[in-house]
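S.K.: Got a sequence here, can you build the structure:
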Amino acid sequence: MLETVAAATILGLLAAILSQRVSPLVALILAPVLGCLAIGAGAHMPAYMIAGITRIAPVAGMFVFAILFFGLLGDAGVLKPLVSGVLRAVGKDPKRITVGTALLALIIHLDGSGAVCFLITIPALRPLYDELGMDRRVLACTASMAAGVNFLPWTGPTIRAGSALKLPVSAIFTPMIGVQVVGLGFVFAVAWWLGLREQRRLGLTPARASGPVDPVPLPRFFWINTLLALIVVGVMVSGKVEPVVVFMIGTALVLLLNFPAPTIQRERIESHAGAALQMVGVLMAAGVFTGIMNESGMIKAIASAAAGHMPAALGPHLPPVVAVLSMPLSLIFDPDSFYFGVLPVLAEVAAHFGLPPVQVAQAALLGQMTTGFPVSPLTPATFLVAGLSGVELAAHQRFAIPWLFAATLVMTAAALVLGVFSL
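M.R.: The predicted structure is shown next:
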């Protein structure tokens, strides 16, 4: 009963969002509410919702002030010279721009934070895409791919996999270095192809696409603003201070420096209030969804049911099967539920067929909340990448999911060829 309602709730949520019949905010709130009522836990529902909102509140606060911070820097003209500099470096060639997008996202995501990656990469490059009329879905997809093909030892999924199965992360990651290299090669190849397709769509010839770009004069307080931005990003990446605190202080300093008059400060804040309010609303709704699904036991129930109904014939081939399914499973399970709930069960099943648990962990990392996290409705990063890119969530998912799933399939093939696990 519990697992059936859980599955229906998740499938209903995905269908509602992808069909665009209702907004993500409505779907994220009403789908779990109906599921909770269906299992007879209506009396506990308010507590479940508050628990989820409490966990998401710091993230929501970070996103609100991050939007204000980067938006105000844009209002102060700080991004224009930076965009001009990037344009001079890559010209107006969409192929080079998309490859540069992937490279920038990959470098920034080395700290393992998808939120930080998107907060820095997308606002910096979106004006460039708009300048040329490039499809913003390409920006969202390219940044998502580069961030997704990243399961370094200090990233969340790898740490969870090692903790859940009592394995050192080096034992999981080291044999997969070659697989990750292949995955990154695929990302840059796709980025180049998407850029080529945009170049053809826009009718840019190679000569026009690489034309010179005039430099933009530096605005007032450019270097002070740039230094402030670097300090804010550096402190945030260091992890020594909560991101919401960093962005709150940074926002206040940007306002005081560039817009000292209180009336202008209110005007600038109001100009970005719509985007901030929309983002925090969706994030709070996502907190409601995860709170109800986790606190009611629905996620745990569907995890046990999925593992328990696995056909015995799949046992000897479990690692490649898990690898292929890992990315789609990100749409159903949040990282904690999968890695601490499902993965140990799968490892136990694999052990019955003489397969080491490390192979199941490696297979899961090829997609479960790696390539899957930028499109999963269970992660705030999905709403962040869509919101910052200025595209509808459903449009981002429809565009990016095939490419992200393809990255998982390519890495799965590489894992088989390189002998990480066998078919």
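
S.K.: okay, CA-based contacts and neighbour counts for the rest of this
M.R.: Will do.

S.K.: so what secondary structure elements neighbour the lengthiest helix in the chain?
M.R.: Ranked by residue count under DSSP state H, the longest helix found in the chain is helix 262-295. When contacts are defined as 3 or more Cα pairs under 8 Å, 6 or more residues apart in numbering; DSSP states H and E, helix 262-295 sits against helix 24-38, helix 45-75, helix 380-389.

S.K.: want to put them side by side, so please do this one too:
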Amino acid sequence: MLVALGFTMVALFMVLIMTKRLTPVVALILVPLCFAVLAGSGTGIGDAVMDQIGTFAPTAALLFFAIVYFGLMIDVGLFDPLIRLILRVCGNSPVRVVIGSAVLAALVSLDGDGSTTFIITVSAMLPLYLRLKLSPVVLTVVANLAAGVMNIIPWGGPTVRAATALGVSPSELFNPMVPSMLAGLVTVVLMAWALGVSEKRRLARQGLELGLELDVDTVQTVETRELVTAGGPARPRSGGGSGGAGGTDGADDGMTRGALDPDRPTLRPKLIWFNGALTVALLVLLGMDVLPLPFLFMVAAAVALLVNFPRPVEQVARIKEHSSSIVSVVSMVFAAAVLTAVLSQTTMDVAMAKWLVDVVPDAWGPHLAVITGVLSMPLTFFLSNDGFYFGVLPILSQAAAEYGISGVEMARASIVGQPVHFTSPLVPAMLLLISLAKVDLADHHRKVIWRAVVLSLVMLVAAVATGVIPLG
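M.R.: Model prediction:
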């Protein structure tokens, strides 16, 4: 009963979001509550939700102050040189722009924090996407895929969880998986290339439909030249359609508005070295993990506000400027607490996991490592990493031990599903990504989920081919 209710709840939730019948916040709250009633949960569900909200509060605080901090750094012009460099490197080519987005996201992901990765990637690339009329959905897709592959680095979280759950060394787990990770990154670049080609063709078709005599490369060459030489965004052409999706046309919030405008009043060129040093120090401390991440962002945001905007009225104005992004992502984080609470309070998550383990035939026992790699995709999408690695993986590993499959091999198999996990609405960083880019969750999921599945399968095949995960 619980298994059926659990899978039905998740399916209904996804259908309602992807068909845009409900907003993600509404669906995350109401759909799980309806199924909690069907599962027989009483008033205890309220306490469970409050407990989850308390658990999610540090994440919400992290995202709140991360948006404020990096929004301020965009306002004061810290990323302007980086964006202009990307413009010069990518030029007028949609293909190079999309591939550059994927490479940038992968490089920034080395700090192990998905939220930081998406904030920097979106802030650097979204103005260029909007001016060249590329779909922001493409940006969120390639950034999500690249970050998902890089999420298996030892300091990223899943690898440490898997190693801890099965009592193995993180380095012994991760180091043999480097070829698999590289195969995943190559696949991300190929997917980015294909998406870039698709965008170029779409823009060319739109140009023909508008009766334009210039081809897409010529049009974008002109716009890119304006961007680079003026040091700021080209003015939108009258009558030009935007390639955005899910309400991204003319996206103009505080994270992207005039991100390269050389005349914006918030620029602080004399403080660029201070702001750069502050940001580097923040990222170093994030990587060292010596202090809680929300606390680091709180302090950094306060210092940045005080130094760059010493007047209280200016500080209030800066926070208000980024309030729409803050409200959007924080509300989804707290709404996701309802779904997580219902899954755990009703024990649907445990029932679903055990059912998936039980349906594996005994004859498939020698292949449990590969099966675990496949199961890690849906299970880490529907469950938290903690739930999967500390609840499900030990059960699978105990069964696999009977067939001579070691714990470290099972641990390696368990992390190949991270590209799919990173697309889950239970991942706050992904919610931050689509919020900053003003992309609809349904539009993002339609393009990213199947690609993430392919990506995870590529990583699994590469791991099997190199012998770090046994086929049987």
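
S.K.: still on that earlier bit, can you tell me which of the helices and strands packed on helix 262-295 of structure 1 comes nearest to Ala361 of structure 1?
M.R.: Closest approach to Ala361 of structure 1 among these is made by helix 380-389 (22.8 Å; Cα to Cα).

S.K.: Trace the closest one over to structure 2 and give me the residue numbers.
M.R.: Counting by TM-score structural alignment, helix 380-389 of structure 1 pairs with residues 428-437 of structure 2.

S.K.: which stretch among the helices and strands packed on helix 262-295 of structure 1 comes nearest Ala6 of structure 1?
M.R.: So among those, helix 24-38 is nearest, using Cα to Cα, at 6.9 Å.

S.K.: Just the angle for the closest one relative to helix 45-75, thanks.
M.R.: 170 degrees (axes from the mean of the first three to the mean of the last three Cα atoms, to 10 degrees).

S.K.: contacting residues around helix 24-38 of structure 1?
M.R.: 5-6, 8-10, 12-13, 16-17, 42, 45, 281-282, 285-286, 288-289, 292-293, 296, 393 (Cα atoms under 8 Å, 6 or more residues apart in numbering).

S.K.: how much does it stray from structure 2?
M.R.: Superposed on structure 2, helix 24-38 of structure 1 shows a mean distance of 1.7 Å to its aligned residues (mean Cα distance after the TM-score superposition for structure 1).

S.K.: what's the helix or strand for the counterpart of Val235 of structure 1 in structure 2?
M.R.: In structure 2, the residue matched to Val235 of structure 1 (TM-score structural alignment) is Leu285. Secondary structure assigned from DSSP states H and E places Leu285 of structure 2 in helix 272-288.

S.K.: how near is the corresponding residue of structure 2 for Asp336 of structure 1 to Ser344 of structure 2?
M.R.: Using TM-score structural alignment, the equivalent of Asp336 of structure 1 in structure 2 is Asp386. With distances taken as Cα to Cα, to the nearest Å, Asp386 of structure 2 is found 12 Å from Ser344 of structure 2.

S.K.: Repeat that for Trp273 of structure 2.
M.R.: Relative to Ser344 of structure 2, Trp273 of structure 2 is positioned 48 Å away (Cα to Cα).

S.K.: Looking at those two, which has the bigger crowd around it?
M.R.: Applying other Cα atoms under 10 Å to Trp273 of structure 2 and Ser344 shows that Ser344 carries more neighbours, namely 18 against 11.

S.K.: That one maps to what in structure 1?
M.R.: Under TM-score structural alignment, Ser344 of structure 2 pairs with Asn294 in structure 1.

S.K.: Run through the residues that contact its match.
M.R.: Asn294 of structure 1 neighbours (Cα under 8 Å, 6+ apart): Lys300.

S.K.: Spit out the contact partners of the residue nearest the centre of structure 1.
M.R.: In structure 1, the C-alpha nearest the mean C-alpha coordinate belongs to Pro374, at 2.9 Å (Cα atoms, centre = their mean). Pro374 of structure 1 makes contact with 144, 148, 381-382, 385 under the criterion Cα under 8 Å, 6+ apart.

S.K.: Can you tell me the SS state at it?
M.R.: What DSSP: H, G, I helix; E, B strand; the rest coil gives for Pro374 of structure 1 is coil.

S.K.: Check Pro260 of structure 1 too.
M.R.: From three-state DSSP, the assignment for Pro260 of structure 1 is coil.

S.K.: Okay, it and Ile29 of structure 1: tell me how far apart.
M.R.: For Pro260 of structure 1, the distance to Ile29 of structure 1 - Cα to Cα - is 40 Å.

S.K.: just Gly35 of structure 1 next, same as before
M.R.: With Cα to Cα as the criterion, Gly35 of structure 1 and Ile29 of structure 1 are 10 Å apart.

S.K.: so what's Leu393 of structure 1 closest to, chain neighbours aside?
M.R.: Ala386 (5.5 Å; Cα to Cα, 6 or more residues apart in numbering).

S.K.: quick one: contacts of the helix holding Leu285 of structure 2?
M.R.: So helix 272-288 of structure 2 is contacted by 73, 76-78, 111-113, 155, 291, 293, 296-297, 300, 304 (Cα under 8 Å, 6+ apart).

S.K.: What is the burial count for Leu204 of structure 1?
M.R.: Number of residues near Leu204 of structure 1 (other Cα under 10 Å) recorded here: 17.

S.K.: what residues are up against it?
M.R.: Contacts of Leu204 of structure 1 by Cα under 8 Å, 6+ apart: none found.

S.K.: The same query, at a cut-off of 10 Å, please.
M.R.: Under the criterion of Cα atoms under 10 Å, 6 or more residues apart in numbering, the contact list for Leu204 of structure 1 reads 92-94, 132, 196, 198, 210.

S.K.: Adding neighbour count, write those out as a markdown table.
M.R.: Formatted as a markdown table, these follow (neighbours: other Cα atoms under 10 Å):
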| residue | neighbour count |
| --- | --- |
| Lys92 | 25 |
| Asp93 | 22 |
| Pro94 | 29 |
| Leu132 | 16 |
| Leu196 | 18 |
| Glu198 | 21 |
| Ser210 | 18 |
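
S.K.: Counting by contacts, list what the helix or strand where Leu145 of structure 2 lies packs against.
M.R.: Per DSSP H and E, Leu145 of structure 2 falls inside helix 136-150. Contacts defined by 3 or more Cα pairs under 10 Å, 6 or more residues apart in numbering; DSSP states H and E place helix 136-150 of structure 2 against helix 94-108, helix 114-131, helix 178-209, helix 418-421, helix 428-436, helix 441-465.
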